[in-house]
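> have a look at this fold, sequence not included:
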C-alpha cells in the first residue's frame, strides 16, 4: 500500500527510527505493508524523560489552552478521515466504511474530553470554627497508555484524550499489529502545537515495554485495554509499586431476548452487530439467551442474516465483514467450535476458515450449547454467536451472570418490569435495551468483576487521571 504511513517512534516531539523492526501484515492479503520500529531500553528511557518534562509544562497549561490544542488536533484528523481510514483497513482488515466511522469516533473522544478539561472543578466544604476546606483536582502525572489492536484509532484516542484533558503527559504503547492509527493521532497533535514530551509513542515487544515502564517511579497511572489475563498481570506488577491502574478488560456479553420482543427485527439487528469488526469487539453480543417460545424463529432469522453477511477484503465495496486481524485467531476460533460440537452443540452456520489466503473466518452460529463447552466461559473475540433457549427471565439472568466477566449486556423487551429487573440484577458496567450501542464519548464506559475497573468517557472519565487533594486553612493559628 503506497500511502501506508512510514512508521516511527515519537519521543520528545521528534520522530525516530530504530535499529530493529518487524513487519506489519495486511490480514486480508497476508502481504507486508510496512516495517514497525521496535523500541529498545534507551528509547524507553528517553520517552520517560521526555514525558516528565512534558508533564511539567502541560500541568501548568491552562485548561482552556489544553482544550484548544485537543480541538485543533481533532479537526486535523477529521480533515484526513479518508487517508486514516485507508491505513486502518489495510492493517486491520475492517471494511472501509467502518474504518471511516472509527476515525470520527476517535475525534469525538477528543472533542468531548476537551470540554471536560475546562470543568475539572474542585469544591469548598463549609466548616465551623474558622477553618475552610478546599478540594483540588490535580493531574496524576505521567501516564502509561496501552491500547489494543481491534480499534487502531479510537482506542488510543480514549487514552490520550483522558490524559491530556486532565493535564497529564502520556507514553502510548500502541498495538504492533495495527500501529497506523496511533501514528496519525500523534501527527495531528504535533501539527496542532502540543508541547514536546506531552505525548510520546512507542512500539515494540509488549511485555518488555510494560515491564520496564511500569517499574519506573515517574509513571503514576497505567491505563490498559486488552485481555483479562494480561490485565491481571499488569495490575499485579503495578501493585508492587503502588501505581494505580485503569483496566478495561475482556467481556463475554449476554443478550437476553424476552418473549414480547419483535423477533425478526431483533434477530437481524443482533446478527448485524455480532459480525461488526468480525466480532473483535470487547462489547460484542455473543451469548444469546432467547425465550423458548420465540427461540426457533429468532435462531432462523439470525442464521439467515449471518449467512447473508458479505465477507471479503475491507477495501472492496459492499463488504460487511473483513478478516480476523491476526492469524492466531483462526485456530483459536476453530478450537472453540470443535469443542462445542463435540459436547453436543448444533452448528447452524459457518465454523471454519474461509479461503486459502487471508485470515478469513465464516460468520458462525452455534445453538443449544451445553454449559461445559469452552465457548460458554471463554470470550471468542471473533464472528461466533451462541444462541440458547431459556424458560424465563430468571434463567436468562442467572446464565447471563454465569461468567466472570461484566463489561456489556443487552436486553430486548418492551416490558418495563423486565427492564427494571435486568437493570438491577444483570452484572455489567454497561446495559443497553433494544439497542446494541454500548458506549458513547459522553457516557462512562468500563466493567465489573473480571472486566476491570475504572471508567473512560462521560463526566466520570477524567477521575482516574487526577489526584484529589484536600486543603485546610485556618484564619488563625491553632
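Done, it's in. In this text the structure is predicted, and so the values were computed from the model without any measurement.

> can we go C-alpha only for contacts and neighbour counts from here?
Will do.

> the strands in the stretch 201-350 of the chain, which residues?
219-225, 245-248, 253-257, 285-291, 346-349 (DSSP state E, counting those that start in this stretch).

> of all those strands, which lies closest to residue 29?
Taking CA to CA, strand 346-349 is the member of the strands of the stretch 201-350 of the chain nearest to residue 29, at 24.5 Å.

> what comes into contact with that closest one?
Here strand 346-349 makes contact (CA atoms under 8 Å, 6 or more residues apart in numbering) with 303, 306-307, 341, 363-369.

> PyMOL command to pick out the buried ones of the residues you listed?
In PyMOL, this line selects whichever of the contacts of strand 346-349 come out buried by 16 or more other CA atoms under 10 Å:
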select buried, resi 303+306+307+341+363+364+365+366+367+369
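
> that older thread, can you redo the strands of the stretch 201-350 of the chain as TSV with distance to residue 147 and mean neighbour count?
Shown next, in TSV, are the strands of the stretch 201-350 of the chain (distance: least, CA to CA, whole Å; neighbours: other CA atoms under 10 Å):
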stretch	distance to residue 147	mean neighbour count
strand 219-225	5	25
strand 245-248	10	25
strand 253-257	21	27
strand 285-291	21	26
strand 346-349	32	18
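
> adding another structure so you can compare the two:
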C-alpha cells in the first residue's frame, strides 16, 4: 500500500493545520495514490520554531552521536530499499530496479557523512607572539532550508539532510509534492534511528510560497536547492538579499564527445541506456551528442537500433527498461522540442511522439542534422530525446561544447591518452567523465559551474556549505 503523507515537525508525523490537499498521481497508470497536505504559515512557523529550538542543543552534540545516527540510517535504507523503491516507482514512474538502486546508493551517502562528520577539523595557527594562541574552528551554520526535486526524490533529499545533520545543523526540507513518498520514508528512518525532535522537519505545499516564507525568515541561515536554473536564480537572489549562504545544484545540458578511436558498439550501448535512465529526466544525462564524422553513420545506426528495442511501460513490470515521464506537462515540452528541431532542419530518426497508451509515456527519440541554434542544442530537454550532430576536429567540438552558459557534467569517449587529457582540461563543467559515467558517488563532489550552480555536495566538500569559520585568538 502507498504510505500516508504527512508533515514531520518537531518529531511528530502530523497533518498540522492543513485545510487544502493535493492529489498524488501514478504517472504510469494515472491512478490517484493519495493526498498530500498543503502547509499553512502556522505549519511553517511551527517547523521554524522547532528547528531553532533543536539547534540550541544539536549544535553542541558530539560528532560521534551524529555519526551513530547516520550509521543507523544507512542500515535502515538498505533494509527497506525494496519497499521504499516500490513507492518511488508508484509516484515517480522510474523502473523498479532504478528506484531500489537509488535507495541502496543513498545508504552509502549516509555512511559517508557518518564518517566525514567526525572529521570537521579546525587548525592551530602559529602565533607571532608566543603568549598568544590562535585557532580556527568550524561551527554549524544554523537552521537550514532545503528544497529538493522529483526526479531523484530519495537521493537529492538525503544528501542535504545528511550534510546538515552531520555538521550539527537542523533542517527544514520541502520535498517534491509530485513524488513525496521518498522524503516521507527518510523522515521515518531518521525518526526510528533516534534523531532528536526538531532536528529534521518536513513540509509540503505551494513551492513558491514555502520557499519565499522560509528564506525570508530570520531563523533560516542557509539555503540549499536542487532544480531548474530559472527557479534557482530566483531563490539565490532572495537568499542574497538576506545575506544567506546557498548551495545550488541547477540544470545542465551535458555534452558528450565521441571520438573515432572507440569501440562504437560498446559506447553506443552505454550512451543509449544512460540516456533513457529515468526517461531522460536526469540533470547529468547526456543531452548534446557530438559524434566524430568518421564514425557518425555507424554510431547513429547502432544507437538507434538499441533505442528502438527497449521496453517501455509501467516501472513495476520487471521487463521495463524505461518508464513514463513524471508529469503530463513534460509531454507537451517534448513535443515543443521536436517541433522546434524540425524548424531547424532536424530529421526525426526515431520516435518524436507520445505513445498511445495510458500514462505519460514518450517514445525514445533521436534527431539528426540539427544546427547548434536549435532549442535541443541550447536548452536541456530533460526527457528521452537525443540530438546527434557531427564534428571534425577537437578544437571545434570543444568550442561548441563550451558555448552554453551551463556547466554541470560533460562526457568524452576516446582511447587516445592525449585526447583524453586535452578534453578533460578544456571542458567547462563541474564534473567531467571520460569513457564511463563516474559521477554522483558519495566520496566525490557533485556540483556545477556557471549557470549550473554554486557549491558541491558529497566528497570532502560536503560540509563546506553547512559550517562557518571562526577565528579565535587569545592572550
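All right, it came through fine. Just so we're clear, the structure is a prediction, and the values are computed from it rather than from any experiment.

> quantify their similarity with the TM-score.
The pair, once superposed, lands on a TM-score of 0.98 when counted by TM-score structural alignment, normalised by the length of structure 2; 472 aligned residues with a CA RMSD of 0.8 Å.

> could you dump the strands of the stretch 201-350 of structure 1 to CSV with distance to residue 99 of structure 1?
As requested, the strands of the stretch 201-350 of structure 1 are exported to CSV (distance: least, CA to CA, whole Å):
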stretch, distance to residue 99 of structure 1
strand 219-225, 19
strand 245-248, 22
strand 253-257, 23
strand 285-291, 20
strand 346-349, 27
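
> residues contacting residue 427 of structure 2?
398, 401-402, 410.

> quick one: the strands in the stretch 1-150 of structure 1, in order.
Secondary structure of the stretch 1-150 of structure 1 (DSSP E, counting those that start in this stretch): strands located at 9-11, 14-16, 21-25, 32-37, 123-125, 131-139, 142-146.

> deepest of the ones you listed, which one?
Counting by mean count of other CA atoms under 10 Å, strand 142-146 has the highest mean neighbour count of the strands of the stretch 1-150 of structure 1, with a mean of 27.

> coming back round to it: for residue 461 of structure 1, find the nearest of the strands of the stretch 1-150 of structure 1.
Closest to residue 461 of structure 1 of these, according to CA to CA: strand 131-139, at 13.0 Å.

> how big is the angle separating the closest one from strand 219-225?
60 degrees (axes from the mean of the first three to the mean of the last three CA atoms, to 10 degrees).

> who are the packing partners of strand 131-139 of structure 1?
For strand 131-139 of structure 1, the packing partners by 3 or more CA pairs under 8 Å, 6 or more residues apart in numbering; DSSP states H and E come out as strand 123-125, strand 466-474.

> output the ones you listed in CSV; the columns should cover distance to residue 423 of structure 1.
Shown next, in CSV, are those (distance: least, CA to CA, whole Å):
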stretch, distance to residue 423 of structure 1
strand 123-125, 32
strand 466-474, 30
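
> rewinding a little: of the contacts of residue 427 of structure 2, just say which sits nearest to residue 172 of structure 2.
The closest of the contacts of residue 427 of structure 2 to residue 172 of structure 2 turns out to be residue 410 (CA to CA; 32.1 Å).

> ok, average deviation of the helix or strand containing the closest one from structure 1?
Following DSSP states H and E, one finds residue 410 of structure 2 within strand 409-413. For strand 409-413 of structure 2, the mean deviation from structure 1 after alignment is 0.3 Å (mean CA distance after the TM-score superposition for structure 1).

> which parts of the helix or strand just after that strand are buried?
Downstream of strand 409-413 of structure 2, the next assigned helix or strand under DSSP H and E is helix 417-426. By 16+ other CA under 10 Å, the buried positions in helix 417-426 of structure 2 come out as 420, 423-424.

> which residue is nearest the middle of structure 1?
Structure 1 has residue 155 as the residue nearest its centroid, 5.0 Å off, counting by CA atoms, centre = their mean.

> what's near enough to touch the nearest residue to that residue once chain neighbours are set aside?
Leaving aside its sequence neighbours, residue 155 of structure 1 sits nearest to residue 147 (CA to CA, 6 or more residues apart in numbering; 6.0 Å). Contacts for residue 147 of structure 1 (CA under 8 Å, 6+ apart) come out as 155-156, 159, 172-175, 224-226.

> rerun at 10 Å
The contact partners of residue 147 of structure 1, by CA atoms under 10 Å, 6 or more residues apart in numbering, come to 153-159, 172-176, 182, 223-226, 248.

> do you know how far it is from residue 339 of structure 1?
Residue 147 of structure 1 sits 31 Å away from residue 339 of structure 1, going by CA to CA, to the nearest Å.

> returning to what we had before: closest to residue 91 of structure 1 out of the contacts of strand 346-349 of structure 1?
Distances from residue 91 of structure 1 to the contacts of strand 346-349 of structure 1, taken by CA to CA, are shortest for residue 363, at 20.8 Å.

> I am finished for the moment; much appreciated.
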